[in-house]
Structure formats: structure tokens, C-alpha cells
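K.L.:
model this:
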Amino acid sequence: MTYPGAPTGPRDGSRLRVLAAMSGGVDSAVAAARAAEAGHDVTGVHLALSANPQSFRTGARGCCTLEDSRDARRAADVIGIPFYVWDLAERFREDVVEDFVAEYAAGRTPNPCLRCNEKIKFSALLDKALALGFDAVCTGHYATVVVRDDGSRELHRADDAAKDQSYVLGVLDERQLAHAMFPLGDTLTTKDEIRAEAERRDLAVARKPDSHDICFIADGDTQGFLARRLGTAEGDIVDEDGNRLGGHDGAYGFTIGQRKGMRIGTPAADGRPRYVLDISPVTNTVTVGPAEALDVTALTAIRPRWCGTPPTAAGRYTAQLRAHGEDVPVTAEPTPDGLHVTFDAPVRGIAPGQAVVLYDGTRVVGSATIATTRRRTPAGTV
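P.N.:
Got it, this is the predicted structure:
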């Protein structure tokens, strides 16, 4: 069965003690309000994730500013729930920011939102909530928790596929799902309708812009952020035969599939655009080539996280490879080191460090971190 609003916990069907993570945005505010309206004992908490928060946002960029904290507090006051600010800045720096920098330094492309959900919201926050006697953590994510007849939990896509965020929640295990509440996941409403609901509830965040990009890089300049952390490291841009085409100030500033921002003086012989095919942190070299060299037929992935019982044999699934990417049909097989995934048809622009999330219909089976890819053209194999 699916509980309306996905309120699950150790005392299903009864009044739960719920800790609502309130970012200061409209989604988390409406989620907290719905949980309270459903009769649960809700307490709001804003996570202070920056050691030196800015006073105000820059448009829709960034989060965790002092303005966001105040917006969350005002929303909690309107809802009529207690509110606290918890300082998790040091844990966030270690588990999310430093991991992000280290992954780029190693030539990989991480997704910090998955790492935050795994390490912060449903590890550090959930563990603290359970220690304080709460039954569940509530967030404004668009996803659905289904409770089976045997009491086990499953994570499913949100009813509205356009807003589905199950990809970034694919790192949650069954224990964490048992204490997760996503009140927005089973509502077929547009974002405008969520904002209209916030207005009806007199929540001042009703028209606040959504945050986007990487929350701890408020100006959106990822390359500049990495340059400040990793410094300048000049290297070569080469073609598939190793011929030098240009230079760069740091291989960390590139991602697989990137087309723009490369200082290449020599045009391709066929006149077609060239894309980043490979990033080698050892030699500090970026390899570029034609678009078709990006076609990936299979991948291996490590550090699997299963949303329930792990699969024991090869099976047919769909896979999502980006937060807003499309499902693609695959065959996936667990291995001693993680997972091997073969695509029915080649897919393009997959980078090590990204997450592959497997689905069985709408159910999230689990996720893993991409380690290597196999390309259709031998010269492009990584």
C-alpha cells in the first residue's frame, strides 16, 4: 500500500514525531505544512551547512544563506511548529564539499546532491533525529515511499514525472526509507499549484525562486571554485592520436562530453565539433574527439546502494544517468565489486563519478557510482 503523503515510520497509522528539514524554500515549507495538517507532531529544522553563510541569495543560486534560515523560521511560525537551526557545516564540508573537490581532482564528475542526501539529510540528520526520539525525517523531495504488506519499504518515482527527484534519493537504503517522509511525492500538481497552496497557507516563500545548480557554489562558477581549491595546473589538450591541439589551466575544469570552453587552435579535419572524451589526472591531459566517440555501450559501477533487497543475478531494468535524464533500457548484473550495466542502445556523454540509478518500473532498485565505461569505438575506450 501507499500511504497518502508517504508518512511512514515505526508506528504506521498513528501520530508520528516528525522532523521536517526546512531549507527556506517553498517545497520544504509546504511539505512540513502537509505533515502537520495530517496530524503528526512536527518540528522544523534548518540545516546550517555553510561556515560563513552569505546574508542573501544571488537570485535563484545557492542556499543556506541567513535569508533562507529566516524564511524557514517564518514558515514554521505560520505553520505553528517548533523550529531550530542545526549546525552541520563541518560534516557537510567533509562529506560533500571535500568529496566534490577530490572527485574532480581525480578526473571524475560527482553529483553532490546524491552525496548530501546520503551523508547529510538521511545519515547525519536522520541519525540525530532518531537519537532524539523522532520517527521520521520529512523533506520536500518529489518521490513516493510505498509500504508493502510485509512492512518493507520501497522508493518509487513521484506521481508527476516532470518533478520526480527519485534519482537523487537512489542512495537511500531500506532502513533510511523506513524513516523517510515525502509529502509532495504523490500529488499530481504543478509547481504553480504548489506555490498557490503556499499562498493559501500564508507562507511568504510562495513566490521565492527555486534554488538550482550546486548549492555551495552560489555564483555558479564551478571552474572558478575548483581553481581556488586546486590551483592552476597547465596541461595539454590532445586528439585521439595524442597530437597536441591546445592547452588548459587544469584538467579538473572539464567534464566528459563538454564542447565549449576549450582553447583549441587547430580545427578538426572534417570541420565537425570536438568534445571531451577523456580526462587523465595523472598526465593532466584532456583528450577530445568527435561526438560519436562518446557513445557508451556498457559501464561498471562501484559502491552500490540498494533501496531494499539487493539483486543476486542479472536482470532487466531501466537506468537513469542524470538528475533530469531519460530512462534507458539496460541489463544489469551485480559483481563482487559493484555492478555491470549493458545498454540496449549506445548512450552518450557518461562520465565516471556520476551515478547510475536502476529502476524496475517506477521502483528505485538502487544506485552505484560509475567507475569505467566501454565505448563503441576502441579509440574512445576508458
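K.L.:
rest of the way, CA atoms for contacts and neighbours
P.N.:
Noted.
K.L.:
residue contacts, the nearest residue to residue 50 once chain neighbours are set aside?
P.N.:
Nearest residue to residue 50 in three dimensions, chain neighbours excluded: residue 89, at 5.1 Å (Cα to Cα, 6 or more residues apart in numbering). If a contact means Cα atoms under 8 Å, 6 or more residues apart in numbering, then residue 89 has 48-51 as its contacts.
K.L.:
what subset of the residues you listed is buried?
P.N.:
48-50 (16 or more other Cα atoms under 10 Å).
K.L.:
what separation do you get for residue 83 and residue 67?
P.N.:
From residue 83 across to residue 67, the span is 15 Å (Cα to Cα, to the nearest Å).
K.L.:
quick one more, to check against the first:
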Amino acid sequence: MPEDMPLNSLGLRKPPSQTRVVVAMSGGVDSSVVAAMLKDEGYDVIGVTLQLYDHGAALSKKGACCAGIDIHDARRVAEEMNFPHYVLDYENIFQEAVIDEFADSYLGGATPVPCIRCNERVKFKDLLETAKDLEADVMATGHYIQRKSGDNGPELHSATDANRDQSYFLFSTTPEQLEFLRFPLGHLPSKDATRELAAKYDLVVANKPDSQDICFVPDGNYAGVIEKLRPGSAEPGQIVHADGRVLGEHKGVIHYTIGQRRGLGIGGLEEPLYVVRLDVDKKHVVVGPKEMLATRTIPVREINWLGDEPFTSRKEWQLSVKVRSTRPPREAIVRPLSDTEAEVELLTPEEGVSPGQACVFYAQDHAEGDSRIYGGGWIWRG
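P.N.:
Prediction:
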């Protein structure tokens, strides 16, 4: 294409009609709006939905994605907007790449975030390769995050609407993937704006509720899923105070998470106690006062770096980091130990930092409006 041709809305110097876009469709409002919007703009749209687990078991579950009625909804949107739609059976890949690790990580006393692994190992890996096989120019998703052009290539930025921002779950997106990906909803001011677009295109999913929890964990019952995946995993043990006192019995370490206070079953004590450590080998749930939850130094590995300079080009980086999806980024010093490992020092200690969670890197002055994401890694020991 001639260099003087203006960029289309996806940043390519091609007419929309000659630009093929694969849209990852979960059956929800967000990805449906992306597909409809791009089709309306004249792009060559192909919708792809992944069946990630037994849809028969999920047909009646509200708030899931990628199964049962959601596949049906995605297909209906494609029919309404007149573009091709494919359903790919990714059950085995999802089981191996996401569910099995989730179970093993949980049994190891960690607090895993399978949605990140799903994006990293399934949607932005296998599905992205499928999009290229379909000769797509780009792949678009309904995630609330922004891709911006920088001096050194595309950059990842938080969504305009902080309440919808999904950057914590997308930190492992690589620079190579970012070249191919597009996120058309990231600049919208609110979810209401997305639903207005759904109404504009008269989509059948316009009023569909948002998905909640982890798609393969019905009703948020993590322990119940783990027991099904790993029979016999809920072995009883002792609830032990950090000073060594045995305070009671529990029905399995998998029923507890770091920072938990309620439901410990050890009432009658003068001080409020929290789960501060899970000792899987001894089958101990270790509890202690709230101050024991405070963490200042966090070891991080499997780092995906999205900065302009090599990660190890500096002895330390002044950044903000987020150690839980529901918490705001906090100022920190990130000290590289290798290309993929670092020690993160929080300037203000955080409570309830748990192995298995992600530590995501943001611009130091994120709170002042610098929305750039510098990648992140996985917290690997408490």
C-alpha cells in the first residue's frame, strides 16, 4: 500500500475492506461490541470463539464464559452482523495450560490467577496463531486496556476507565503479541458506553450481565473444584499460631488463603487472627496478628518486560507495582536479578501478599496520569 495512504482505525495503511480482523468472541457484551463495531466500519471480520471446557456442565451457570450459551450468543451476533464465526475446541489445551496448573498451584499453598495464564497461554498464543493461519492482519479483543504507538514500538497502557481496567490480567502480553493485537474498547470512558454501542447495533447480548469469577469455578467455590480435580486433596490438619500454639483443627489447607480472617473456627481469642502462611507439607494453617501480613520485599520471577531499555540495563527501576487486581499501584523499587527475575521493594508495606499472585509494573507516576504498563512477573514465595 502507498505510504501516503492514511492509517485506518486499527493503525494499518489499508482500506478497512482489505483489512482482515479476527475477533476473539467470548459471547459477552464487550467482544460482541468489538466485532459489530469493526464490521460496521467495513473491516473483513471473522469471529472466533474458544470452547474451553465442557459446555454441557456450564449451560446453566451464569457469569461464565467460553461455554454453552455464550458460544450460542457469539454465533447469533455473527449471524446478525453477517460475518463468519468459528468455534474451536480448546478443552485439552485449556486443561493442560490453565486448569492443571491452577490445581497444583493451589495445592502448593499459592493463590493462582488462572485468567492471566489463559490470556498468556491460550488466547494470546494458540488463538493468536490461529488468527495468523486465517491470514488476519490483526486480532482484536474486548479487553479494557490500551495499545498506543510509542517511539520504540507499541506500548501497553491502562484503560481510560480505571474501574474496568484489565491491565493486571494482561501484563504478560509480549512486544511481539502487541504488534498483532488491538483493543478497541480501552479508550471508552465507561462500561455504559459499551452497552450504548451494543444497543446501537441492536445486539442480542446488549443487556447480558458481565462474567464473574473464574469461568471454571462455579459460585467461587475454589476448594470444591480442587477436590474434584485432585481427589483426596482436602486432608485435615492443625491451625497453628505463629508462636507455635495449636489453636484448632481444619478440614484442608485448600480452604484457606493468605490474609483470611473470617471462618477460621478459632473463636474465643482476645486478638483478631489472620492466615499468615500455609504450610502444605505439615498441613498447617499458620495464623497470627495483622502486622504479620505486612510485606515489604517480594521475590518475582517469569518477568515479561515491556520497557524501552533492557530490564537488566539498570540496577533498579523506580516504578509503581500492583500485587492484587483489586488494589491500586504502589510505589516501589524493582531490582533486576536477571532478565526474568527481580526483587521488588515496596516503599509502603502491603498486606496479604501471596505466592501465585502477579506483581505488575506501572509507570512510577501512574497516579498522576502516566498510564503505561512495564510488564510484570509472578510472586513465588511468601
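K.L.:
now the TM-score, please.
P.N.:
The TM-score (TM-score structural alignment, normalised by the length of structure 1) is 0.90; 363 aligned residues with a Cα RMSD of 1.9 Å.
K.L.:
thinking again about what came up before, neighbour count for residue 83 and residue 67 of structure 1, which is higher?
P.N.:
Neighbour comparison, residue 83 of structure 1 and residue 67: the larger count goes to residue 83, with 21 against 16 (by other Cα atoms under 10 Å).
K.L.:
quick check: the aligned residue for the more buried one in structure 2?
P.N.:
The alignment partner of residue 83 of structure 1 in structure 2, by TM-score structural alignment, is residue 85.
K.L.:
residue 247 of structure 2 matches what in structure 1?
P.N.:
Checking with TM-score structural alignment, residue 247 of structure 2 has residue 245 as its match.
K.L.:
contact partners for residue 219 of structure 2?
P.N.:
Contacts of residue 219 of structure 2 by Cα under 8 Å, 6+ apart are residue 213.
K.L.:
the longest helix along structure 1 vs structure 2, average distance?
P.N.:
Ordering each helix of structure 1 by length in residues (DSSP state H) puts helix 66-79 first. Once fitted to structure 2, helix 66-79 of structure 1 is off its aligned match by 1.0 Å on average (mean Cα distance after the TM-score superposition for structure 1).
K.L.:
next one: the helix or strand following that helix to chain centre, how far?
P.N.:
Scanning forward in sequence from helix 66-79 of structure 1 by DSSP states H and E, the next helix or strand is strand 83-87. Relative to its chain's centre, strand 83-87 of structure 1 lies at 23 Å (Cα atoms, centre = their mean, to the nearest Å).
K.L.:
same check on stretch 240-259 of structure 2?
P.N.:
29 Å.
K.L.:
how do the contacts of residue 89 of structure 1 look in structure 2, which are kept?
P.N.:
Mapping those onto structure 2 (both residues aligned by TM-score structural alignment, their matches' Cα atoms under 8 Å) leaves 48-51 still in contact.
K.L.:
return the member of those residues nearest to residue 355 of structure 1.
P.N.:
residue 49 (23.1 Å; Cα to Cα).
K.L.:
which residue lines up with that closest one in structure 2?
P.N.:
By TM-score structural alignment, residue 49 of structure 1 lines up with residue 52.
K.L.:
now its match: closest residue in space, sequence neighbours ignored.
P.N.:
Closest to residue 52 of structure 2 by Cα to Cα, 6+ apart is residue 91, at 4.5 Å.
K.L.:
aligned to residue 143 of structure 1, what sits in structure 2?
P.N.:
Under TM-score structural alignment, residue 143 of structure 1 pairs with residue 145 in structure 2.
K.L.:
my read is that that match contacts residue 158, right?
P.N.:
Yes. The criterion here is Cα atoms under 8 Å, and residue 145 of structure 2 meets it with residue 158 at 5.1 Å.
K.L.:
thinking again about what came up before, in CSV, list the contacts of residue 89 of structure 1 along with distance to residue 115 of structure 1 and secondary structure.
P.N.:
CSV is the format used below for the contacts of residue 89 of structure 1 (distance: Cα to Cα, whole Å; DSSP: H, G, I helix; E, B strand; the rest coil):
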residue, distance to residue 115 of structure 1, secondary structure
48, 17, strand
49, 14, coil
50, 16, coil
51, 19, coil
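K.L.:
among the residues you listed, which one sits closest to residue 366 of structure 1?
P.N.:
residue 49 (26.6 Å).
K.L.:
for the closest one, what are its contacts?
P.N.:
64, 87-90, 92-93.
K.L.:
in PyMOL, how would I select the buried members of the residues you listed?
P.N.:
Typed into PyMOL, the line below selects the buried ones among the contacts of residue 49 of structure 1, using 16+ other Cα under 10 Å:
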select buried, resi 64+88+89+92+93
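K.L.:
keep only those of the contacts of residue 49 of structure 1 that are in helices.
P.N.:
Using DSSP H, the contacts of residue 49 of structure 1 in helices are 89-90, 92.
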